[in-house]
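Asks: Sequence below, structure please.
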Amino acid sequence: MSTTAIPPTADDLTLVLLTVEEAARRLRIGRTTCYALIRSGELESIPVGRLRRVPADAPAAYVARRRIAQQAA
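Replies: The predicted structure follows:
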């Protein structure tokens, strides 16, 4: 009996950490733009060894902050 693991996708809500590419897909932006948001501190990320990961709730938090800022303007 063989079981084949299905790799997680950016839409998998059970993920705790996302790759930058997965976070970019959730935000529907490019990878370069996602890295720019990380560099500027607008999108939370953490280092894991030599890798950069985005907490799964960070894209939604970023959008919420942007919506609040938009409404205040």
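
Asks: rest of the way, CA atoms for contacts and neighbours
Replies: Fine.

Asks: what about the closest residue to Tyr35 other than its chain neighbours, neighbour count?
Replies: Closest residue in space to Tyr35, ignoring its immediate chain neighbours: Val20 at 7.2 Å, by CA to CA, 6 or more residues apart in numbering. Using other CA atoms under 10 Å, Val20 is surrounded by 21 other residues.

Asks: Before we compare anything, build this one as well:
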Amino acid sequence: MKSNVFSEYPDVVNVDQLREMLGGIGPKAAYKLLHDRKIMYFKIGKAFRIPKQSVIDFLQTQHS
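Replies: Model prediction:
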């Protein structure tokens, strides 16, 4: 069953969208989560791309 969480976001988001999804966290906090591999990502050139499911997985582990 596909989740409707964050349905307004694409399947792969950028760092600004990630920040919005996490309640407007700052850029340093967002990049720290990525660098610490708390949220999985891949890079295209220098740009971070984050699968939406990685954000959902991260939030579920924080609240369980």
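
Asks: Quick check: TM-score for this pair?
Replies: Superposed pair, TM-score by TM-score structural alignment, normalised by the length of structure 2: 0.77. Supporting alignment: 58 aligned residues with a CA RMSD of 1.7 Å.

Asks: coming back round to it: what does the residue nearest to Tyr35 of structure 1 align to in structure 2?
Replies: Under the alignment by TM-score structural alignment, Val20 of structure 1 pairs with Val15 in structure 2.

Asks: Against Lys32 of structure 2, how distant is that match?
Replies: 11 Å (CA to CA, to the nearest Å).

Asks: Go ahead and confirm the match of Val20 of structure 1 touches Lys28.
Replies: No. Val15 of structure 2 lies out of contact with Lys28 (CA atoms under 8 Å); the separation is 10.5 Å.

Asks: which stretches of structure 2 form strands?
Replies: 12-13, 42-44, 47-51 (DSSP state E).

Asks: Comparing these, which stretch has the densest surroundings?
Replies: strand 12-13 (a mean of 18; mean count of other CA atoms under 10 Å).

Asks: in the superposed pair, what's the mean gap between it and structure 1?
Replies: Compared with structure 1 after the fit, strand 12-13 of structure 2 shows a mean deviation of 0.8 Å (mean CA distance after the TM-score superposition for structure 1).
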